[in-house]
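Visitor: have a look at this fold, sequence not included:
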């Protein structure tokens, strides 16, 4: 089997979570950088990574990397890469996205057009053709420039992996599915513990938690660009990976996962999304204000993405909202709370300093993941559950 170097971009700050996921799949990590993890795998790994990884944004096949400080250098070194080993004669290829950070070459449109020309010149010399119809499968290319180091990869995923296929509709300020999964994985929550999201919006946290509990692979209900790359990955590899994903689903798992929101219309959206994801029977959604947050049992988890007040007219309501959240949480005996927010006075109005927090970028918004830790349940209690 052919070995590839595969690049998995992720949210900044979530590299350790993604690294653990890749190791759990059984693949060797070759590099961890800000916002991406590179690992070694074969054709099967392309399928497995796309279908099973919850925190990766996409999977790229690394074609090459080199240093370039001039466009001439970029052209020559791109042309020197073995494109014919990846793209067939009739393949449709283009540089879909370029990004440049702290590099002398910073015009992304120029980077894209020069690299495309270089690829065409390489293909002309290898396929002995002067014109390419490009009427076959799509081979989109992505390139990152960081401090003049160019890294080039073929995008196997297509649409970002956060698009699981279940969220047809979303509420205000949705959190992506990949980030929600990563944030849940940063907590000690497991399927036998209670989980409540009092600001559930379109239901992303409860749905991702339910999918984890039921071992539903995040890529089961979507397609990937590389499914058409029969020159690199046999169709059977995709069928086998999907069969494995189906076999792993636990259809009878029992959980206590709840999602509340004050907006009844948003709760309807969350229910529809959960139904599409196949986990509606595992989650109790309810229209409920945060001041009414309660649960009779101990040792549960609150994991949530409360309003940030990004809109000016919402800012003035935040002190009262976070105060109500904090007061409700105090009544939850021995619970832990995890919230991601950009609101700088979150701890002040919540009424407690976080035991831990970490800076995370949610899109372009700088946020903090505040962790208010409760006690661990006694061993006897853990064994009973």
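Guide: Now that the structure is in, tell me what you want to look at. Here the structure is a predicted model, which means the values were calculated and not measured.

Visitor: please make it C-alpha for all contacts and neighbour counts, starting now.
Guide: OK.

Visitor: helix/strand/coil for residue 347?
Guide: Residue 347 falls in the helix class when you classify it by DSSP: H, G, I helix; E, B strand; the rest coil.

Visitor: what's around the residue nearest to it when sequence neighbours are not counted, how many residues?
Guide: Leaving out its chain neighbours, the residue that sits closest to residue 347 by C-alpha to C-alpha, 6 or more residues apart in numbering is residue 353, at 5.4 Å. For residue 353, the tally of surrounding residues (other C-alpha atoms under 10 Å) stands at 14.

Visitor: this is the other structure I want to compare:
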């Protein structure tokens, strides 16, 4: 099959997690950059990547790259891309997003407008028509400019991949599903170890963990833009990817994943989201404050996204709240704690310095992923390392 290049954007700082996922799927990495990874595959890689990847934001089919410091160079570079190889005569095409960093061309709207004109000119010549109906399948184009290098891709995903389809109800400040999955994958947690989220909100951490434990592919219950690209990807490729995902599911496993929240209505929403994801039987949700957190099991994992106090009126409550988190953690014998927060006094209340600390942007907000590592379990507790 013909080799193509695909681009997988991800959260800044989490490229290594996505790289490992892509290699596990059997794909060769061609380039790792801040916030995105380019890899080789064939057209069947588009369904597989969309359905299986937990930490990618979307999958783009790379169609060209060139240097441009003027709008004329941008026009000619875009026009030189063989758009007729990808977009049929009746396809709908537009530049849905343009981003520019350290480049002479920086106006997104101008970049989008000029590229659309260049695409039309190229396709007029290729299809020998003066007008395009644009009433069939959608081919949304995304372009990145970095230091005057232009990278062009067609978005195969449509709605961002963090929208798995299970989260109908959300709490006040939810993590995206892709970020939650990546944060879990940065820990040594596996399905033989207990995982507790005492601020579970809409249930994202427990649900993503349960989907990993049961080997449920994150994209199984949603649609993708490229499903309509029958000129490029046979329908059979999508069916094969879904069948592959179905064959890998093991949801009759014995796991201990728990989610708590002080708000009963939020807990009810989390249960509903877990039901939508098909993992409600694998998670124990309960209305419970963090101050009541305790557990007899050893070597567990506390993975959570507590309140940050971004609103001024909430900030004064943070010392008391984080003090409760610290006290609860001290009661958890031999546990590890992984906490994402922008609250910088957390180490004071945890009573120790974090073993590791990683800066991560949660949306536009700079946060830190504090990692307090507990001891490793003895080897005789087989399979839990």
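Guide: Nice, thanks for sending it over. Please read all numbers here as calculations on a predicted model, not as lab measurements.

Visitor: rewinding a little: can I take it that the residue nearest to residue 347 of the first structure is in a helix?
Guide: No - read with three-state DSSP, residue 353 of the first structure is coil and lies in no helix.

Visitor: and the gap between it and residue 183 of the first structure?
Guide: Residue 353 of the first structure sits at a distance of 19 Å from residue 183 of the first structure (criterion: C-alpha to C-alpha, to the nearest Å).

Visitor: residue boundaries of the strands in the stretch 51-200 of the first structure?
Guide: Per DSSP state E, counting those that start in this stretch, the stretch 51-200 of the first structure carries strands over the ranges 60-67, 92-101, 138-146, 149-155, 195-197.

Visitor: what's the most buried one of those strands?
Guide: strand 195-197 (a mean of 27; mean count of other C-alpha atoms under 10 Å).

Visitor: for residue 291 of the first structure, helix, strand, or coil?
Guide: helix.

Visitor: and for residue 338 of the first structure?
Guide: Applying three-state DSSP: residue 338 of the first structure is strand.

Visitor: check contacts around residue 248 of the first structure.
Guide: 215, 216 (C-alpha atoms under 8 Å, 6 or more residues apart in numbering).

Visitor: what lines up with residue 232 of the second structure in the first structure?
Guide: Correspondence of residue 232 of the second structure to the first structure, assessed by TM-score structural alignment: residue 232.

Visitor: that should have said residue 61 of the second structure, apologies.
Guide: Residue 61 of the second structure maps onto residue 61 in the first structure, by TM-score structural alignment.

Visitor: can you tell me how far that match sits from residue 335 of the first structure?
Guide: For residue 61 of the first structure, the distance to residue 335 of the first structure (C-alpha to C-alpha) stands at 43 Å.

Visitor: quick one: the helices in the first structure?
Guide: For the first structure, applying DSSP state H gives helices covering 15-25, 43-52, 71-79, 108-127, 177-185, 204-213, 235-248, 264-277, 312-315, 318-330, 346-350, 379-384.

Visitor: so which of the ones you listed is the most surrounded?
Guide: When the helices of the first structure are compared using mean count of other C-alpha under 10 Å, helix 204-213 is most buried, at a mean of 26.

Visitor: which helices and strands does that one pack with?
Guide: Applying 3 or more C-alpha pairs under 8 Å, 6 or more residues apart in numbering; DSSP states H and E, we find helix 204-213 of the first structure packed against helix 177-185, strand 195-197, strand 257-261, helix 264-277, strand 283-287.

Visitor: how big's the offset between the fourth one and the second structure?
Guide: To tie it back to what came earlier, the one meant is helix 264-277 of the first structure. Helix 264-277 of the first structure, aligned to the second structure and superposed, deviates on average by 0.4 Å (mean C-alpha distance after the TM-score superposition for the first structure).

Visitor: and what of the first one?
Guide: Following superposition, helix 177-185 of the first structure is found to deviate from the second structure by 0.4 Å on average (mean C-alpha distance after the TM-score superposition for the first structure).

Visitor: and that helix with helix 15-25, angle?
Guide: Counting by axes from the mean of the first three to the mean of the last three C-alpha atoms, to 10 degrees, helix 177-185 of the first structure lies at 90 degrees to helix 15-25.

Visitor: circling back to that earlier point, would you turn the helices of the first structure into TSV with distance to residue 157 of the first structure?
Guide: Putting the helices of the first structure into TSV (distance: least, C-alpha to C-alpha, whole Å) gives the following:
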stretch	distance to residue 157 of the first structure
helix 15-25	16
helix 43-52	7
helix 71-79	22
helix 108-127	20
helix 177-185	14
helix 204-213	20
helix 235-248	13
helix 264-277	19
helix 312-315	37
helix 318-330	38
helix 346-350	37
helix 379-384	39
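
Visitor: to residue 367 of the first structure, which of these lies closest?
Guide: Checking these against residue 367 of the first structure by C-alpha to C-alpha gives helix 346-350 as the closest, at 10.9 Å.

Visitor: what does that closest one contact?
Guide: Here helix 346-350 of the first structure has contacts from 319, 320, 322, 323, 324, 325, 326, 327, 353, 354, using C-alpha under 8 Å, 6+ apart.

Visitor: same thing but at 7 Å, please
Guide: With contact meaning C-alpha atoms under 7 Å, 6 or more residues apart in numbering, helix 346-350 of the first structure is reached by 319, 322, 323, 325, 326, 353, 354.

Visitor: what does stretch 113-133 of the first structure give?
Guide: For stretch 113-133 of the first structure, using C-alpha under 7 Å, 6+ apart, the contacting residues are 75, 78, 79, 83, 84, 89, 90, 94, 95.

Visitor: how about the nearest residue to the first one, chain neighbours excluded?
Guide: In space, and not counting its chain neighbours, residue 75 of the first structure is closest to residue 118: 5.4 Å by C-alpha to C-alpha, 6+ apart.

Visitor: my read: residue 91 of the second structure touches residue 85, true?
Guide: No - assessed by C-alpha atoms under 7 Å, residue 91 of the second structure is found out of contact with residue 85, at 11.9 Å.

Visitor: those two - which one has more neighbours?
Guide: Taking neighbours as other C-alpha under 10 Å, residue 91 of the second structure and residue 85 compare with residue 91 leading, 18 against 12.

Visitor: so what's that one up against?
Guide: Here residue 91 of the second structure is in contact with 134, 135, 136, 137, 138, 139 (C-alpha under 7 Å, 6+ apart).

Visitor: can you pull up the most central residue in the second structure?
Guide: residue 178 (2.5 Å; C-alpha atoms, centre = their mean).

Visitor: what sits against it?
Guide: Contacts of residue 178 of the second structure (C-alpha under 7 Å, 6+ apart): 54, 55, 56, 57, 162.
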